[in-house]
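Asks: Okay, predicted coordinates and the sequence, questions at the end:
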Amino acid sequence: MHPKAGSTGADAVEPLAWRPLGATDRVDDADTVEQTLVDIRQKIYARSVLGWFARWRIALVVLTQALFYGLPWVNWNDRQAVLFDLGARKFYIFGMVLWPQDVIYLTLLLIISALGLFLFTAVAGRLFCGYACPQTVYTEIFMWIERRIEGDRIARIRLDESSLSLHKVRVKTIKHLLWLVVAVWTGFSFIGYFAPIRGLMADLMAFALGPWQWFWLLFYSFATWGNAGFLREQVCKYMCPYARFQSVMVDRDTLVVTYDKARGDPRGARSKKVDYKAQGLGDCVDCSICVQVCPTGIDIRDGLQYMCIGCGACVDACNEVMNKLEYPTGLIRYTSERALQEKLTAKDVRRHLLRPRVLIYSVLMLLLVSVFIAALATRTTLRVDVIRDRGMLGREVAGSLIENVYRLQMLNASEDALHLTLSVEGAPGLALKIVDGAVSSTTLEMASASNRIVAVVVRAPAGTMASGPHSITFVTKSTTPDGKLLTEIREKSSFIVPN
């Protein structure tokens, strides 16, 4: 018979993967599999906790959700400030308009994010998981609703173990209705990043959403409801890949939530009036509150485990108990393996944080962020690509002129309309005309945040150039209504003179 998750004592089965610091014993694979199945079937009733790290989690929940729910409603230049319009292939991010050609910026952003994750993990383990991961954030929101409706840990356990009654049905129904409200609003906000949210709201009220909009609204709502309401710690323990590969990114100097075994053991209950040191006891009173507050249901006193998301709930809970007993706090704390083994001071711990791995990640991040900012700052909002008409490489036309035909793919990535003037350089007598139906000119207007394909012909007097290709340059100038030059784009191509 194996003990349940969260049990304590010498016969407790320890988790697979990360082992207690310094442990060398092995766990039989069959026992581990059986314990895992027990953990999956057992519901975790996390106890509420107050403290420094709990306040940080609440602050980050409020901050992240204010951004997520609020950004789609912010306007910028008479449009939605953040909108990823997949149909129009335009990404609006405040004053920037990004096109598919700007995928390099997304690539840089993803690399920076990955390096940031490596850096945070090397410094403080699963810091992102415990405070900013969407799974953690929405689980916190759903658990807050659950506590308000059903009560804290003991009340929820009693309610679930009670027989079916009108009170139980009413409480459960109210809880799930509130969960669904949050889930649906989350799904609506999600698709509001890909379609104008004000129009989306009107369509939703009229039940006039498109098929894909209905699909993503229901899918994301159901995923939020299921993951945050039911799966919870199972996502972190068995579905999230980060939990599996994080062990290669931590070392002896990484700050992780750790139980000070040398100070806390032997564990045991005691009277506050008795000298527990004389009884041979450590500071841990074996109250198991650190297990009760853990959202993944582990016992941190068994050592560092991959299921620990580094939320610090057990730190707050243990410090609260230590304060009541008038013991020093920090029995469970953020510290490193080296600090525990070598009994380092806080100053020494901070000094060991600045190790080669952290410095390399920091330098690489700084370089990439600098490149990213510089690329955005120097980004040209007007782009011109010249494509030769391969069906008509060069021909002689009336008036003893040699003619080549080109297509200019033009993109205006700014939110201002542009007045453009086109010309061509590179050989004597070259002349360019924009062909737009029956109208020929050298100027055109580009609407804001638009792209356009323009057909142009370039002519030169016959006999002024030898047969074969000749290098030429297309010059596109963007000017203000009063003639002030804004941008000049130069693109090279070739002019072919037939034999």
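Replies: Thanks, I have the structure now.
Asks: going forward, measure contacts and count neighbours with C-alpha atoms only.
Replies: Fine.
Asks: is it true that Lys324 lies in a strand?
Replies: No: assigned with DSSP: H, G, I helix; E, B strand; the rest coil, Lys324 falls outside any strand and is helix.
Asks: Name the single longest helix found in this protein.
Replies: Longest helix in the chain by number of residues (criterion: DSSP state H): helix 166-191.
Asks: got another, please set it beside the one above:
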Amino acid sequence: MNSTAPQPQPAGAPEPQDQDTFYAARKKLQVRSTTGVFATWRWALVWFTQLLYYGLPWLQWNDRQAVLFHLTERKFYVFGWVFWPQDVFYLAILLIISAYALFFFTAIAGRLWCGYACPQTVYTEIFMWIEEKIEGDRNARIKLDKSPLNARKLGLRGTKYAIWALVALWTGFTFVAYFSPVDELLQSAASFSFGPWELFWILFYGAFTYLFAGHLREQVCKYMCPYARFQGVMFDPDTLVITYDEDRGEPRGARKKGSDYKAAGKGDCIDCGICVQVCPTGIDIRQGLQYECIGCAACIDACDQVMDKMQYPRGLIRYSTENAMKKHWGMREILVHVMRPRTLVYGGILAAFCVALAWGLATRSTLRVDIIRDRASLATELSDGNIQNVYRLQVMNMTEAPRSFDLRVTGMDGAEIRGETRVDVPAATTQAVTLQVVVPPSSGRPGANHLYFEVNATDDASVAAREETTFLMPH
């Protein structure tokens, strides 16, 4: 029978290591706050994005919400524009622009989106700021984590969670306000009579904001966000990334301020660990570029402050490129290589799509006409010998003012509309009208003939549409 007792190891043999697993237990991070140039930029983006996000639903335009994706009416209001489901082309162009913007800026300077404008980063910054104001700085929070559960700890944690929940619910409410008019939502909130889908999305969006920004934090960036995994294919040796100058910093070690550390064989890094403490994903940038790095540059701000205190030059941790670090380039050489063929191609495509979108919006017609021929009565011979076809016109007024349109037909000799030839269409509305078109029997050949409907606004000659259809003549 074999013994399961551990076997003795030879003297000097390395200690046996634990077996690798697919799951790593999370070590809670208490991130140290920092100040500096890049921290200022991050907070500027926090203010900008959140003023935009929370403020847009409250802006008014033409006596309605300035930005409203009204799913019930199937209309998207964006300031002076009214978009319909038929305008999905513009959404496709916008998505292409977003994709190429991501490629372009990532190829130039890495994960700028992640570090400064991603909602996960923005709301994590907000939630961490609330946490610091209530529970104190990093050391105070670590001490609170280790303390036993008591009235003070319950009070602090309860207050923090309550404020997080309020921010998250207001974020969910604002999200729904982009799809349901905000004044109707306020009335529903006052009586707590939300529709089932409104309530679902307020709670769903709010719950995930609370969970991601309050508790998961770096786990989202490291394990849930796909961008962290495929960013490597968009990087190359000339991409600006946050780098640690190993030649200057190593060998690292503690020393007294003012000491001759060069004579002691030490580099500029004093091994204080502050660059790790301020990192929102808990990595050590001194180990090189890692996929967990979101490019927030908090370590740059922290290291620069330490360098100032030690009276060393700034830039031990800085934005640079792999080639620049190897070849000791200056900023001029770095900028020259940043604008390389790859970024020029991305930038050119991005600029082309932006111009195409701007041109499309500038020349977008405010009138659209759809024609459906009545298939129940393909062709009717009238008592006077003329041939009649029946059509249903959908006249879409894409402006926010009522308009009248004149209707006429061309393409066949003697073709005319029997009945009303003018249609009034309210603002931002589609008006359906049934028309009988008659032609003399000698106007066309048996079978399908080309016929054109011309629709013209009575108040603006430039607003016109000409749509082709077929007129059936009996055999």
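Replies: Perfect, thanks for sending it. Computed from a predicted model, the values in this text were never measured in an experiment.
Asks: Excluding sequence neighbours, find me the nearest residue to the counterpart of His450 of the second structure in the first structure.
Replies: Residue correspondence to the first structure (TM-score structural alignment): His450 of the second structure is matched to Ser471. Counting by C-alpha to C-alpha, 6 or more residues apart in numbering, Ser471 of the first structure lies nearest to Ser494, which is 4.5 Å off, once chain neighbours are set aside.
Asks: so the one you found, which of the three states?
Replies: The three-state label given to Ser494 of the first structure by three-state DSSP is strand.
Asks: Show the contacting residues for the alignment partner in the second structure of it.
Replies: In the second structure, the residue matched to Ser494 of the first structure (TM-score structural alignment) is Thr470. Taking C-alpha atoms under 8 Å, 6 or more residues apart in numbering, we find Thr470 of the second structure in contact with Ala448, Asn449, His450, Leu451.
Asks: Same question for Glu218 of the second structure.
Replies: Contacts of Glu218 of the second structure were listed using C-alpha under 8 Å, 6+ apart, and they are Pro280, Thr281.
Asks: picking that back up, would you agree the match of His450 of the second structure is in contact with Gly426?
Replies: Yes: counting by C-alpha atoms under 8 Å, Gly426 is a contact partner of Ser471 of the first structure at 6.4 Å.
Asks: the more surrounded of those two?
Replies: Gly426 (15 against 12; other C-alpha atoms under 10 Å).
Asks: still on that earlier bit, show me what the longest helix of the first structure is packed up against.
Replies: Helices and strands touching helix 166-191 of the first structure, by 3 or more C-alpha pairs under 8 Å, 6 or more residues apart in numbering; DSSP states H and E, are helix 52-70, helix 134-150, helix 211-226.
Asks: most neighbours per residue, which of the ones you listed?
Replies: Of these, the one with the most neighbours on average (mean count of other C-alpha atoms under 10 Å) is helix 134-150, at a mean of 20.
Asks: so that one corresponds to what in the second structure?
Replies: Residue span in the second structure matched to helix 134-150 of the first structure, by TM-score structural alignment: 119-135.
Asks: That stretch: average distance to aligned residues in the first structure?
Replies: On superposition with the first structure, the mean distance recorded for stretch 119-135 of the second structure (mean C-alpha distance after the TM-score superposition for the first structure) is 0.2 Å.
Asks: Identify all contacting residues around that stretch.
Replies: 45-46, 114-116, 138, 141, 144, 156-157, 159-160, 163-164, 209, 212-214, 217, 220.
Asks: same thing with stretch 258-267 of the second structure?
Replies: Residues from elsewhere that reach stretch 258-267 of the second structure (C-alpha under 8 Å, 6+ apart): Arg248, Gly249, Glu250, Pro251, Arg252, Gly253, Arg255, Met310.
Asks: After alignment, which residue of the first structure pairs with the fifth one?
Replies: Spelled out, that is Arg252 of the second structure. Looks like Arg252 of the second structure aligns to Arg267 there (TM-score structural alignment).
Asks: part of a helix, is that match?
Replies: No: using three-state DSSP, the secondary structure at Arg267 of the first structure is coil, not a helix.
Asks: Val285 is in contact with that one, correct?
Replies: Yes: if you go by C-alpha under 8 Å, Arg267 of the first structure and Val285 touch, sitting 5.7 Å apart.
Asks: So which of these two has more stuff around it?
Replies: The neighbour comparison of Arg267 of the first structure against Val285 (other C-alpha under 10 Å) goes to Val285, with 21 against 17.
Asks: corresponding residue for the more buried one in the second structure?
Replies: Matched by TM-score structural alignment, Val285 of the first structure corresponds to Ile270 in the second structure.
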